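Asks: What follows is a predicted structure for the sequence shown.
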Amino acid sequence: MLTPDVAVDLVIEALHIVMILVLVLVVPGLVAGLLVALVQAATQINEQTLSFLPRLLVTLLAIILTGRWMSGYLMDYCVSIFQRAATLVG
């Protein structure tokens, strides 16, 4: 039976997974943006488009390197949700 406690646990677990997957993509781009900003501050080059390409490339590289893990992690979660749904309904 789907009680409020079970529903809250499902939502918390889903938010936890979303945070992990987003952090895997956002943190490398954040670090690359910070490094580019430091170089721009040191050289006094204030070009806004200069910081976009490195962040984009790092984010794409993060997707390439962790995409298989992220999709497997999400698929495992979906399988567990469907397995739990069978026990919650009947």
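Replies: That came through fine. Numbers count the residues shown, from 1 in each chain.

Asks: CA atoms for contacts and neighbours, from now on please.
Replies: OK.

Asks: which residue is nearest the centroid of the chain?
Replies: Closest to where the C-alpha atoms of the chain average out (C-alpha atoms, centre = their mean) is residue 22, at 1.6 Å.

Asks: also this one, for the comparison:
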Amino acid sequence: MTPEFVIGYARKAIELTLMISLPMLLVGLIVGLVVSIIQAATQVQEQTLTFVPKIIAMFVALLIAFPWIMEKMTTFTREVFINIPNYIR
């Protein structure tokens, strides 16, 4: 295995991690922004108010995106396992 090969697989793993975390992070960002705008408009500055809506929204996003996430993860894992003989050359 060459260093370029290892770096390439590490890059693929990092890209996959970012891609499968994007739906939850994006939903958390949007819900946090909406709650912050509502807090600013109503002048309610309770810090714990943002956590519950974000947690619920991120959980719902995870439930919706879970089949897609599992498909991406199993494809990547299957590709790694199938190509093990090619890696040890």
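Replies: Thanks, I have it. Small disclaimer: the values here were computed from a predicted structure and weren't measured.

Asks: Just give the TM-score of the two.
Replies: Comparing the two superposed chains by TM-score structural alignment, normalised by the length of the second structure, the resulting TM-score equals 0.93, with 89 aligned residues with a C-alpha RMSD of 1.0 Å.

Asks: can you tell me the helix or strand for the residue nearest to the centre of the first structure?
Replies: Assignment of secondary structure by DSSP states H and E places residue 22 of the first structure within helix 4-43.

Asks: which part of the second structure lines up with that helix?
Replies: Helix 4-43 of the first structure corresponds to residues 3-42 in the second structure, going by TM-score structural alignment.

Asks: Superposed on the first structure, what's the mean shift for the matching stretch?
Replies: Between stretch 3-42 of the second structure and the aligned residues of the first structure, the post-superposition mean distance stands at 0.7 Å (mean C-alpha distance after the TM-score superposition for the first structure).

Asks: just how off-centre is that stretch within its chain?
Replies: What separates the centre of stretch 3-42 of the second structure from the centre of its chain is 5 Å, taken as C-alpha atoms, centre = their mean, to the nearest Å.

Asks: Show me what counts as buried in that stretch.
Replies: By neighbour count, with 16 or more other C-alpha atoms under 10 Å as the criterion, the buried positions of stretch 3-42 of the second structure are 16, 20, 23-24, 27-28, 31-32, 35-36, 39.

Asks: cool, stretch 45-60 of the second structure as well?
Replies: 50, 54, 57-58.

Asks: again with stretch 71-82 of the second structure
Replies: Of the residues in stretch 71-82 of the second structure, those scored as buried under the neighbour-count criterion (16+ other C-alpha under 10 Å) are 72-73.

Asks: Good, wrapping up.
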